[in-house]
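1. My questions concern the predicted model and sequence given below.
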Amino acid sequence: MHNKRILLIVGGGIAAYKACELIRLLRKGGYTVRCVLTAGGAHFVTPMTLAALSEHPVYTSLWDLKDEAEMGHIQLSREADLVVIAPATADLMAKMAAGIADDLATTLLLATDKPVLAAPAMNVRMWQHAATVRNVAQLRADGVTVLSPDEGPMACGEFGPGRLPEPAAIFAAIQSHFADGQALAGKHILITAGPTHEPIDPVRYIANRSSGKQGFAIAAAAASLGARVTLVAGPVALDTPVGVTRIDIETALQMAAAINAALPADVAILVAAVADWRSDAAAIKIKKDGNAPAPLALVENPDILATLAASPQRPRLLIGFAAETDHVLDHAQAKLARKGCDWIIANDVSGDVMGGSHNRVHLVTATGVESWDELPKQAVADRLVSRIADALT
């Protein structure tokens, strides 16, 4: 993504502060960012903050002669590879839909010949108002990519759709826009992520420390290359990546059923840390009575990876994960042979990998082992998905 140029328009709204994190993600991803700050946006973030993060001057006024002499609004609107509006307020989108150009932001939006991506943010009632619904439909018909807002509590005290998508989700949408050739277009990729929870009684369960971050990162990377992604997720508190179909489950049996229902797939990447055993769950809470607890009766869960490897609907490329605490490569190579999959991604989880933001993995195949340096989990995901795209060509 190096040398791609983003023109970021920061609209007026409490969510404008999230534009700072979006700029950080874009700069870290190798993008050049120039910012236009609306009068409303300037009530929430300052030009100095955006300039420091973007490392470029911030444009605020159509009538600033110095800026017009150095870079007129026509040039500013056309030198970018993508125009991003975050937050895109109801007022700003209404002006866009009507073709109004009464300030720098709306003028360059009318003058640009480049793709435009809008990330809405507003009160739930404003988002659901007939005028906004009409304006969004018009913008989409005009070719503007309008993301769906998140749902949740708002600064005004109400709850519902209208929250600005998280910066990571906007960043993923930008990545998707720039995906090189959409290398995975037309491919269905099935991914599992997170832990499973196996009930012991109505209030207790068997679980593990998996956060789901690596699986969600892989789902985002696959979607960014044009794949149709189905993500079967255990109980985790993570936002669904843009363009991904998410199926939430709790137990290993539910995960197995969801995978079977999602087939066929071109690729399956089983990242989830599935519990090997489940309990014969009690119908009511097990109480302490002062005596030693009765032994917990355990039943073996189905081996999802091996079952999928032997299935008539076996994906063209089947990838498992091996989270180990010792003899990582020995265990991974044995698992590759035992399970019948194509690749194993092995990692040492004896430290803070589960729940952490970085990972160091080994790609184990029938022909050898490729060890990768420690990377952010999204970078691991991008690298893995790139390898998958190469393998499918």
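-> Received, thanks.

2. alpha carbons only for contacts and neighbour counts from here, please
-> Noted.

3. How about the residue most central in space within the chain: what's its closest non-neighbour residue?
-> Closest to where the C-alpha atoms of the chain average out (Cα atoms, centre = their mean) is residue 241, at 2.9 Å. Leaving aside its sequence neighbours, residue 241 sits nearest to residue 220 (Cα to Cα, 6 or more residues apart in numbering; 5.3 Å).

4. adding another structure so you can compare the two:
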Amino acid sequence: MGGLVSQPSVVLGVSGSVAAYRAADLARDLMRAGFTVRVCLTDAAERFVSRELFEALTGQPCLQDVFEEPERGRMAHIDWARQASVVVVAPATANTLVKLGFGLGDDMLTTLVLASERPLVVAPAMNPTMFTNAHVVEALERLRKNGATVVGPAEGDVACGENGQGKLASVATIVQGTLTASIRSTLWTGKRILITSGPTYEPIDDVRFVGNRSSGKMGAALARAARMMGAEVSVVSGPVAVQYPAGARVVRVQTAQAMLDAALAELPGSGLVIGAAAVADYRPLEKQSGKMRRTHDRIDLTLVRNPDVLGTLVAEARNSGHNTRFIAFAAEPSDGLGIARQKRASKGVDAIVVNDVSRSDVGFGTDDNELTWIGPAGEATSGKRSKLECALWLLERAAELP
């Protein structure tokens, strides 16, 4: 499993705030909590604290220059990103937050974050007016939607003499946020997760097909969240434009039968299977060769039932004695919870997750979702969140399945 970690470790990014001196206490307390700590400074941070300080505290090299190579021939920002359990940026200035939120990588710290699949914790520290600046607010919202944990800031006096929200959170609060993110990052370490994603296209002729509006965004979010939590990930995907995360094995298919065949091949060794694909229930009985011409006022299509992809996977695993957990997705209208409960029982899955297709602000094609979890221990609702946040929420519950 490339990129996974065997012991808890933190990359602590320190940016150029007066509060940078508190990062020394943070590094010390993270080490007391059991983490190996490596520190990455921005150029501005070194105006306030020295790399020698952190090297003495942590016993590890400190990075600053993107062209540094502590180990000859190895790219430090890639190595450090791969080896960390979690990346913590504290203090995070307005400048650094905006760069992180909008995906800029112009120094060692921001480049390292871009190269990381691991959970990100940011602890803002800045003037209260800067904290409410529209660009900072948008950057923080983008970071949250992409799964980052934002710790603070606290209310209080800041370095410029003003009072308000902008003070770096307490070291204890940042350590707790890091511990929570680290636990999440290893929740699925050593486990293999199989995800079906996207639509299926059932051909009518060489041009037209029977399909649906699934974008694959939820499946991609699940794959990314699973990688963030340490899992080995396989995705069997219908035709979509979304990008799946680096490190995930992706098998691309078109039809329901092809999805079933590929998923059966990926099933052995999977501890969890999530059926997030919107599989076409029916397909044309016969595919016409070439392109059908518009020579008739009416055409009749005979449709036949497609195989039940997830149901077949459940039966295969149970018959083979595999200890695999299964989660189904159900696209239902707002009053469809009763139907979803029946589906959970009839399919034999461990849990079913419902997304409301009667709403235009969540579900197919959108960046947000709102999920209802129906499992053996009861039901829960995610609330409206980004699809990545929903995916993290779902996988935390999946880890609790008996």
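-> Here it is on my side, so go on. Please read these numbers as outputs of a predicted model, since none were measured by experiment.

5. who's in contact with the top helix by length along the first structure?
-> Taking DSSP state H as the criterion, the first structure has its longest helix at helix 377-392. With Cα atoms under 8 Å, 6 or more residues apart in numbering as the test, helix 377-392 of the first structure has contacts from 183-184, 213-214, 217-218, 221-222, 357-359.

6. would you list those residues in CSV and tack on neighbour count?
-> Listed next are the contacts of helix 377-392 of the first structure as CSV, based on neighbours: other Cα atoms under 10 Å:
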residue, neighbour count
183, 20
184, 24
213, 23
214, 27
217, 22
218, 28
221, 27
222, 32
357, 14
358, 18
359, 22
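
7. where exactly do the strands run in the stretch 151-300 of the first structure?
-> For the stretch 151-300 of the first structure, the strands defined by DSSP state E, counting those that start in this stretch cover 159-163, 188-193, 198-201, 204-206, 228-233, 244-248, 267-270, 277-279, 298-300.

8. Output those as JSON lines; include the columns mean neighbour count and distance to residue 66 of the first structure.
-> Formatted as JSON lines, the strands of the stretch 151-300 of the first structure follow (neighbours: other Cα atoms under 10 Å; distance: least, Cα to Cα, whole Å):
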{"stretch": "strand 159-163", "mean neighbour count": "20", "distance to residue 66 of the first structure": "36"}
{"stretch": "strand 188-193", "mean neighbour count": "26", "distance to residue 66 of the first structure": "51"}
{"stretch": "strand 198-201", "mean neighbour count": "19", "distance to residue 66 of the first structure": "65"}
{"stretch": "strand 204-206", "mean neighbour count": "15", "distance to residue 66 of the first structure": "64"}
{"stretch": "strand 228-233", "mean neighbour count": "26", "distance to residue 66 of the first structure": "47"}
{"stretch": "strand 244-248", "mean neighbour count": "16", "distance to residue 66 of the first structure": "45"}
{"stretch": "strand 267-270", "mean neighbour count": "24", "distance to residue 66 of the first structure": "54"}
{"stretch": "strand 277-279", "mean neighbour count": "19", "distance to residue 66 of the first structure": "69"}
{"stretch": "strand 298-300", "mean neighbour count": "11", "distance to residue 66 of the first structure": "72"}
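
9. mind putting these in CSV, distance to residue 321 of the first structure included?
-> Output for the strands of the stretch 151-300 of the first structure, formatted as CSV (distance: least, Cα to Cα, whole Å):
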stretch, distance to residue 321 of the first structure
strand 159-163, 35
strand 188-193, 10
strand 198-201, 20
strand 204-206, 20
strand 228-233, 15
strand 244-248, 20
strand 267-270, 6
strand 277-279, 18
strand 298-300, 19
